[in-house]
Structures are given as structure tokens and as C-alpha cells.
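1. Please work out how this folds:
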Amino acid sequence: MHKHHPDIHDVVIAGGGPVGLFLACELRLLNLSVLVLERSEDPHSPLKRLPFGMRGLSAATLEALYRRGLLDEVVAAQRANDAAGDMATSAHGKEQSRRPAGHFAGIQFYHEDIDSSKWPYRLPSPADTSMAVALETLETVLARRASAMGADIRRGFSVDAFHASDEEVAVHAGGETFRGRWLVGCDGGRSAVRKAGGFDFVGTDPECTGYSVDVEMADPEALPPGRHYTPTGMYTHARPGTIAMVAFDGGAFHRVQPITREHVQAVLRRVSGTQVTLTKLRLATTWTDRACQATAYRQGRVLLAGDAAHIHSPLGGQGLNLGLGDALNLGWKLASTIRGDAPADLLDSYPLERHPVGARVLDWSRAQVALMRPTPSTRALEAIIRDLIATRDGATYFAERVWGVSLRYDLGGSHPLVGRSVPDFERLDGTKVGSLLREGKGLMLDFDAGASLQALASRWRGRVIHVAGDVRDSLGLRAVLVRPDGFVAWASEAVPDDREIAQALSRWFGEPGDAGESA
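-> From the prediction side, this is the model:
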């Protein structure tokens, strides 16, 4: 049985960005003591606001926020952001002609070209397929929720080092030492936890330096708006002065010198082929397409999540969604392990499930950079991708990847729903399954209301909630076991077999018996 100790936190999280904050919320759902150490004293930054702070939330992320009761708050906060006025409503679908649904290396695909009938396990839900949000808005909502749930968030503490034993981890930050049973590095691409822990971080070197700048120009008309591929790179101009550009220089100018107006002007002239003159540089940041991943996400009592575990170019906006997916997958598994009611190998399933997802996103990022290279052969390949993405099957494929609809963990099991996000089944009283996951516990969905199934689920009381009753569309299923993260662990269209269900329950929720006092 798990008990708190006043001098030691259950989990210390290095990094108070969206990934660390969401993980803190997940751990607090199961009443663990959580300390978040964030290097930055001020959570606000112009780079987190629009336009540079705009992020696309995938279907998987929106489902996670909805299931934890956060989606409405995020939507409301984004609507209140005057600079983003109508972006938030995209979460609930705003119909208009040729509505952009996403892009691959800047090549748009559109909602009306997507065949959603290819996704038979998606039911109508408040969580739509995509939404644009300012990073600052999302981070503010998550910080507010984590604090309200009792997480201890301390700013101005940069993790310098740690010492791990078989029982705990001593974390050194800001001249102080904090003790935790576990340490999770959510401290970004230059993660101090990853470096101090000696995690192998392997991948591919950069081909380009990307720039996102806000400028004033002597003659804004000299630079045509929109996205343009050139013999020396690519640039996008949104008037009056928001510019993104990519220079294929091997990443030579990323974080090696101050970003000056003169330097940005020189790069813009070279990439655009124009003699544009910049009169003021208001804001600027750089990035590269370096793509690396930790070979292991865990060493003893130290784990990695988010950019600490994997980095890639921001093209396509996959990084935030990937990190939040890590937090959702890790949270309940680490909490169950600490409480002592988890199967022995439950925590091992975190890297087994999430490492392949990260590797796939890194390759997706690399493919986009490859399609932007300033060569005749790349432009020829781009024309072919453009033709493919304009087809119904092509748009559907790219939507699956960009929106995260195709996400499926290899959990075994014979039913094709196993490993996928649970459909948002609607009960006859109007209750939806998504709203039943707010406590962070598993669900046994019993559409036949079988007495034996209820008795079986009751043996895992405190960890699994038995939900009986018919639904408006059961998709032909009799019963479904849902993990706390909303992914299907077991499903059956036949009369359920008690032994088979018991095995599935034991695999994900440990031995039968009431959960410990932390539940």
C-alpha cells in the first residue's frame, strides 16, 4: 500500500511546459505528490503567442483534453485570445468552401477530400480532428489545472544534476536538493536530465536553418505573400511582416550568434531572390531539422518524455502532440507502479509503445525536409506528392497521419479496435464515454449488462469502473475494456469469456483486490 512521505515527493518533474504540466495533472488524478521544477521564472514569452506560438492539436490530443475535462477550457481560453479570434472554433468544425485540413511540407489537403468512412471506429465526439491554439493559452490552462489539483510548481529552478539510488532520486536545482521516488525529464530538446543521465541520443544532423521572424520592411509589396520555393530554399510571407524561411546551410546559423536585422535581411535576400530591405526586426527565432531520439526512455527511476526524448523540425507541428501523448501514456502507468498495484512490467510498456510512435514522427519530419530541398529533382517529386494529396485516398492518408487518427499501439488481441482510441460511445441517457474517463481509471464497458462481467470487474474495484447499459451505436461490440489513457485493451463482439477478460484486466491493472489508499 502506497503512503506519502513528507520529505520526499512521489515524482519530480523537470520542466514546466505543456508536457510536464499535463503529466503533473495525470499523476495528481491518482493522488501522487508531484513537484514540477521549471527553469524559466516567467511563463510568458512572445514566442508562445500568435503567430509564432500557434500549434495544431491533433485528434489524439483533443481526445485526451476532452476525456480529462480540459477541452472546453482550452477552447474558451483560445476564443478569448483576440489575436486568434475564430481559430478555436475549428475544434467544433466550421464549414466553409475548401477548408484547409493540414499540410505536408506546405502542400495543403482539404476537409472535403477526406473520406472519414475509412475510420469506422470514430464516432461523433466533442473532440474533433484538429484545432489551432496558442502555446501560451494551452500552457496557462494546464498550469492552472495542475495547481488546482495540488501539484507543487516552482519556477526559477533549473535542474543541474541528479543522483539516483535504488529507492529514490536526489535532484539538484537552483542550489537546492529535492528528493523524489522518481524523476521525469520533460525539460526540452536540450534536456539536462537526459544529458546528466547519460541517455544515448541518436539520429540525423541538420540540413537547414529555419527562421521565424516578425519584421518591418521598407517596401512590403516587394515580397509576394504566400509560400514560395526558390533555388536556394523556401519562404512564406504573411503581410504585413511575418516571415518563415528555410536556408539549406546545414544548420550553420542556429544558436551560434545573435539574430540581427542585418543577418535576417541577408538570408531573406538570398532565399527570396529579392533585394528587400528590413527596417526593423521585432522578433526572431531559429530552428533546425536535426532529428534525434533517445534509444531508451527509462533508466532505473529516471524517465524521459516530450522533447527530452525526441527532437525534430517543427514542420507539421507534431512535436507538442507527440509529447502530450507521452505524458498521457506514462502518467497512469507510473502512478500505478508507485501505488504498488501495477503489473511488474507495466512501466516497461511506456517506451515499448511510445518509442515507435516517436520514430515514426521523426521520419515524417525528415520526409518533409526532403521535399523542400532546393533541387530540380525535389521539385519534380513535390509535383507528384501534390497530385497524390489532391486525391481522396491521398488526402485521407495524410489526414490520418497529421491528425493522429492512425495511432494504434501493438497490444496483441484479435479485435481491430484493440490498441486504438476508444470510440466516444453514447449511452441512452446521453452520457458519453469520454466524460467517464475524467477520474483517470479504467472502464469496463458492458453493453449486455452481464452480471458476471460486473462481478468480475468489481474484483479490480478502485482501478476499473464497470459501466453497464446499451449505447446508441455499439459498433457490433458486446464489451470493451478501456485503459485509463482512453485506449482499448480488449474488445469482444461475442459473449465475453470470463477467463479472457480476467487475463486482460490482470495484464493492465495487476492482481485483483481493492486499490491502495491513494485511489
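2. alpha carbons only for contacts and neighbour counts from here, please
-> Fine.
3. could you measure residue 474 against residue 433, distance?
-> Using Cα to Cα, to the nearest Å, residue 474 is found at 12 Å from residue 433.
4. let me fix that: residue 11
-> Remark: distance between residue 11 and residue 433 (Cα to Cα) = 29 Å.
5. same question, residue 394
-> Between residue 394 and residue 433 the computed distance is 31 Å (Cα to Cα).
6. neighbour count winner among these two?
-> The neighbour comparison of residue 394 against residue 433 (other Cα atoms under 10 Å) goes to residue 433, with 22 against 19.
7. Surely that one and residue 425 touch.
-> Yes: the pair formed by residue 433 and residue 425 meets the contact definition of Cα atoms under 8 Å, at 5.4 Å.
8. Going along the chain, name the helices of this structure.
-> With DSSP state H as the criterion, the chain has helices at 18-29, 59-67, 71-79, 135-148, 192-196, 261-272, 319-339, 349-370, 376-389, 392-403, 451-457, 498-509.
9. what's the most buried one of those?
-> Sort these by mean neighbour count, taking mean count of other Cα atoms under 10 Å, and helix 18-29 sits at the top with a mean of 27.
10. And the contacts of that helix?
-> Contact partners of helix 18-29, identified using Cα atoms under 8 Å, 6 or more residues apart in numbering, comprise 13-14, 33-34, 36, 138-139, 142-143, 145-146, 149-151, 186-187, 305-306, 320, 323-324, 326-328, 330-332, 334-335, 439-440.
11. Spit out the contact partners of the nearest residue to residue 68 once chain neighbours are set aside.
-> Distances taken as Cα to Cα, 6 or more residues apart in numbering place residue 438 nearest to residue 68, at 4.5 Å, with adjacent residues excluded. Shown in contact with residue 438 (Cα under 8 Å, 6+ apart): 67, 68, 69.
12. Look up how far residue 30 lies from residue 438.
-> To residue 30, residue 438 is 11 Å away according to Cα to Cα.
13. Would you mind measuring from the closest residue to residue 7 other than its chain neighbours to residue 169?
-> What sits nearest to residue 7 in space, not counting adjacent residues and going by Cα to Cα, 6+ apart, is residue 179, at 7.3 Å. From residue 179 across to residue 169, the span is 6 Å (Cα to Cα).
14. Here is the second sequence; please produce its structure so I can put it next to the first one:
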Amino acid sequence: MNTDVVIAGAGPNGLMLACELSLAGIRPLVLERLPEPAQENRANGLVGQVVRMLDRRGLYERLTANKDTPRPAPGFVFGALPIDLSVLEDNPLYLLQVPQRRIEQMLEERAVELAVEIRRGHELTGFTQGVDGVSLQVSGPAGPYSIETRYLVGADGGHSVVRKLAGISFPGVTTDDTIARTAHALVPAELIDPATGGLDIPGYGPIPPFLHHRTERGLFVYAPLPGAPAPLISTMEWNEQGAEGPLTFAELRASAQRVLGVDIAFGPPDGQGPHLTRKLTGGNTRLAERFRDGRVLLVGDAAHVHSAIGGPGLNLGLQDAVNLGWKLAADVLGTAPAGLLDTYESERRPAAERVVMSSRAQSALIAPGSAVTGLRELVTELLGDRRGVRLIADLMSGADIRYDVGCDHPLAGRWAPDLDLADGVRLAELTRDGRSHLIDFTNGDWGYPATVGLPGSDVPCTALLLRPDGYVAWATDAPHPDAQSRASLLAAVQRWLG
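-> Below is the predicted model:
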């Protein structure tokens, strides 16, 4: 069979890419080697720009089951250090507590609505590239078969078969000096603080919910996630020998006692589950040598893996998918300007490098020992300054990303701010079609159809060109359309939209 785009991997990143391609007029085929969706949650929420990105596709409402718009978080942590985000007038850090299983379920439902074909139990086993396409070898329930496609996208995780078969190296660092233990566990009711939802442990003191709690012996997390069968208890220890075999509650309880110095009498949850019990030794920080090899591209963990501290994985991977989707679709449809698809790597690789840097810094800050404690005291002072809070909030959310779009306006290349449009429409409602938009606050004639914005003292420009991924391709402060501003708009249209 022939198809325009094949995506290997039906995790969140592959499904998000499938949705984006469909919005742009391309119906991809998704291959997933697992016969059923995974039951284990690899993540328990979304952190950063991805929350607002989902809102701009109408998907935030599906996850929350209400029509409320996203609101920034009043606080968060960096390397297990608390950050007071309320000091920022335009706080960019958004949070959404939702299991990864639910995210995948929602994205699959949306993909099916958009007529995406998802083949579960079908594994990519090989491919060869040609000038005009890629020939795939697939193993399915009925046996092996072949597919001809114009592009192949690897969204198949950190052990990506696509990346390996393409010969793309995956340099980085593997460590084996940590053991992370996580399980759903019941905690004695008398230890739960009704005011905070966290723990108040005799002989130790309060432990806030959801936040990494660091001691000089390790890390402890108590996360009573909404809708979960029981709270999640997590520990991390350094240079500690782990028992062989699957994690037991006795092992987790002993680890918590070593980290905190007191015993917590937690035990297995009630009911059938599924209940998480997971033990991970060491970790990987790796970045693909390149995100593209001819007609083969990588998104998400196939392109980058790093520590999950701070929850950056889905924020980075889902935005990879949204950045790539419209560009790949334009290339397939023949409307892409020259070099558009190359900007996927030039824009997203620096974003991945920032996340890797952030993850490494946070890993250093949570490590045990008195020297690290001294470093934490210094960073705590820096986080007491609004400029320090702004730097970390922008870094963790991805708000510090600015693409080179060829326009020097302060908004150009950045995530478009939330704007009020005519007829009471929010920008997030306008962008659900996944298209580009010219937004005009002057009621002038720019030579292109425009969406009318509501002028006001807080409007950051007089007109802007919005790319399909929510980033500003062009903006101007010209009070009305003139020859110069029209020419600069035309250049932006030609550069990004063809």
C-alpha cells in the first residue's frame, strides 16, 4: 500500500503528530507494536507551554471536562526547591494533573475523529530510503507486509527502532548511581494533613504533596493524584544497592525510612488496580545527532531522553509534534517554501538542549550531601529575586524559546500571547483549526484576509501573523498598513507559508 506519512509509535507524541497532520489535510498511518495501550503511567501531568498549546487545539477542555481556561500555577519546584510564581505578573508556568494514560486515550479518540488509521500490533522491522519515499517492512498479526510512504516519522520512544535503523547516533550519558522506587500505597489516615493534603509525620514534620522533598540522604515524593487508586509514594537514593527482582512494599518502606529517617507504615492499596510498582536504576541523558535523515524524522523521546525531574518530557515532545505537523503537511501537499522542513530541527533541537541542561541542573540540586546543601542554599537566594524566578519559570515552561523567524519585533518568534478577538472569541478558539492566521488590531487593509482583534492599551502590537503551531511569524507596531509593513508581511508569508 502507499501512504503519505507513516508514524511509528502511538504514544502521546505520535498521536499528537497524527492529529496535527490531519488538521492540515494529511491522513497519516500510525503503526504501534503493542497490541493494546500501555496501562502504566509514565507521567502524571503536564507542565509548561504544552498546557496552553492543548487549549489552542480544544484538547484542554477534553482533559479537564470543563470549559475553564488554563490558569498559571502559583508555585512549583526546581530541583526540589520551592518557587513562588505569584511574584510574576505574567507567570508562564501552567500545570495540569492528568495521567499519561488519559492523555493517550484522549489523543487517540481525537485522531480517530480525524480519520487517522491506527494499527496496533504492527511493528516496523526495517526500511530503505529512496529519492521519493521510504519502503517499510512491517510485521503484523497476519504476517509481514510492505508499505510505501513519502515520509517516516519515529515516535517510538527512547529505544527508537526508527532512529537505530536510520543510523542516527544517540550520544549522551548513562548513569547507574541512583535507584528510583515508585508505587501506589495507602498511608495511615492520621498522617494526612487535611489543610494541605500532604503528610505530617511524627518525628519528622510536614511533607507537602506533589513536590520533590529532598534530604541529605535522598528524595521523597508523596502524590495523592486525583482519580488514582491510591497516592503515589516515590523515593530516590544514590549509591544504594537495590534488591533484585520486582519492587516490594517492604523494600519501598525501607527506602523511605533511609531517606526520611523515620518509618511510615504504608502498605498496598485496596482493589484490583492497576496498581503501579516500579523500580528504575540509573538514567539516560541523550540527544540524537540529528532529528532528520532524508525522509525519516524523529519526535519526542526518539530524539531526546533526559531526567523526568520537573516534568519536561511531554512538554518538549508534544511541542515537537506540533512544530513538525504543519511543516511536514505543507511539504507533502507541495505548498511548503524552500527549507521549511529543515526548520524543524533548527528550531526544536535548541529547545531540547535547554531541557537537557535544566534536567542536569536539577539532578545536581537533588543529590545528597552537605556540598549540595550549600549549593541549594545559594540557589534558594537566587530564587528569592524576581529575576531568578522569571529565568527559571521561562526555562521550565519553555517560554524562553524564540525561533529565528526573520522579523525583529519583540513578539516575533515567540509563543503568541493570549489575545481577545472580535465577537468575544479567544485566540485559543481561533487556532483550533491548526491553520495560520493574520490578526489585525488596526481595521486596515493588509492585502490578506485578517481576523479582527480588539484594540486596547494592553495589545502588544498592531498586527501579527500566527503560525499554525502558535508562534508569531511576524508582527508590527505600524499604526496602519503602509508600504513598508505590507512588504515585511509579504516576506513573512513567503518565508513560512509559501
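15. Give me the TM-score for this pair.
-> With the length set by TM-score structural alignment, normalised by the length of structure 2, the two chains reach a TM-score of 0.84; 463 aligned residues with a Cα RMSD of 3.0 Å.
16. follow-up on the earlier one: what's the residue nearest to residue 68 of structure 1 aligned with over in structure 2?
-> Aligning on TM-score structural alignment places residue 438 of structure 1 opposite residue 432 in structure 2.
17. Find the nearest non-adjacent residue to the residue positioned nearest the centre of structure 2, please.
-> Nearest to the mean C-alpha position of structure 2, counting by Cα atoms, centre = their mean, stands residue 315 at 1.6 Å. Closest residue in space to residue 315 of structure 2, ignoring its immediate chain neighbours: residue 50 at 5.0 Å, by Cα to Cα, 6+ apart.
18. Check whether that neighbour really touches residue 320, as I assumed.
-> No: using Cα under 8 Å, residue 50 of structure 2 is not in contact with residue 320, being 10.3 Å away.
19. Check the alignment and tell me where residue 309 of structure 1 lands in structure 2.
-> So residue 309 of structure 1 corresponds to residue 303, using TM-score structural alignment.
20. can you count the residues close to that match?
-> If we define neighbours as other Cα under 10 Å, then residue 303 of structure 2 has 31 of them.
21. Next, work out how far apart it and residue 353 of structure 2 are.
-> 11 Å.
22. swap in residue 407 of structure 2?
-> With distances taken as Cα to Cα, residue 407 of structure 2 is found 24 Å from residue 353 of structure 2.
23. And for residue 306 of structure 2?
-> Taken as Cα to Cα, the span from residue 306 of structure 2 to residue 353 of structure 2 is 10 Å.
24. can you check residue 233 of structure 2 too?
-> For residue 233 of structure 2, the distance to residue 353 of structure 2 (Cα to Cα) stands at 30 Å.
25. Does residue 179 of structure 2 touch residue 278 like I think?
-> No: Residue 179 of structure 2 is beyond contact range of residue 278, at 10.4 Å (criterion: Cα under 8 Å).
26. neighbour-wise, which of the two wins?
-> residue 179 (20 against 16).
27. counterpart of that one in structure 1?
-> By TM-score structural alignment, residue 179 of structure 2 lines up with residue 209.
28. Ok, residue 111 of structure 2 next?
-> Under the alignment defined by TM-score structural alignment, residue 111 of structure 2 is paired with residue 146 of structure 1.
29. List the residues that contact its match.
-> Contacts of residue 146 of structure 1 (Cα under 8 Å, 6+ apart): 21, 22, 24, 25, 28.
30. cool, residue 436 of structure 2 as well?
-> Residue 436 of structure 2 makes contact with 465, 466, 467, 468, according to Cα under 8 Å, 6+ apart.
31. export the residues you listed to TSV and tack on neighbour count and distance to residue 447 of structure 2?
-> Below are the contacts of residue 436 of structure 2 laid out as TSV (neighbours: other Cα atoms under 10 Å; distance: Cα to Cα, whole Å):
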residue	neighbour count	distance to residue 447 of structure 2
465	24	13
466	23	16
467	24	18
468	23	20
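32. can you tell me how far residue 269 of structure 2 sits from residue 188 of structure 2?
-> 11 Å.
33. Can you pick out the residue with more neighbours from the two?
-> Ranked by neighbour count (other Cα under 10 Å), residue 269 of structure 2 and residue 188 place residue 269 first, with 16 against 12.
34. In this structure that one contacts residue 186, no?
-> Yes: between residue 269 of structure 2 and residue 186 there is a contact under Cα under 8 Å: 5.3 Å.
35. any residues in contact with both of those two?
-> residue 230.
36. can you tell me which residues contact the alignment partner in structure 1 of residue 399 of structure 2?
-> Aligned by TM-score structural alignment, residue 399 of structure 2 pairs with residue 405 of structure 1. Going by Cα under 8 Å, 6+ apart, residue 405 of structure 1 touches 59, 60, 129, 399.
37. chain center to stretch 40-47 of structure 2: distance?
-> Remark: stretch 40-47 of structure 2 is offset 10 Å from the chain centroid, using Cα atoms, centre = their mean, to the nearest Å.
38. How many residues are close by residue 151 of structure 2?
-> 22.
39. how about the strands in the stretch 201-350 of structure 1?
-> Using DSSP state E, counting those that start in this stretch, the strands found in the stretch 201-350 of structure 1 span residues 201-204, 209-217, 226-230, 233-238, 242-247, 278-288, 291-294, 298-299, 302-304, 310-311.
40. Residue 160 of structure 1: which of those is closest?
-> strand 302-304 (14.5 Å; Cα to Cα).
41. Now the equivalent of residue 284 of structure 2 over in structure 1: closest residue in space that isn't a chain neighbour?
-> When structure 1 is aligned by TM-score structural alignment, residue 284 of structure 2 is paired with residue 290. The shortest distance from residue 290 of structure 1 to any non-neighbouring residue, by Cα to Cα, 6+ apart, is to residue 206 (4.2 Å).
42. count of neighbours near the one you found?
-> Residue 206 of structure 1: 21 neighbours (other Cα under 10 Å).
43. Ok, which of the helices of structure 1 comes nearest residue 110 of structure 1?
-> Shortest distance between residue 110 of structure 1 and these, using Cα to Cα, is found for helix 392-403: 7.1 Å.
44. residues in contact with residue 45 of structure 2?
-> Residue 45 of structure 2 sits in contact with 95, 96, 97, 98, 99, 100, 311, where contact means Cα under 8 Å, 6+ apart.
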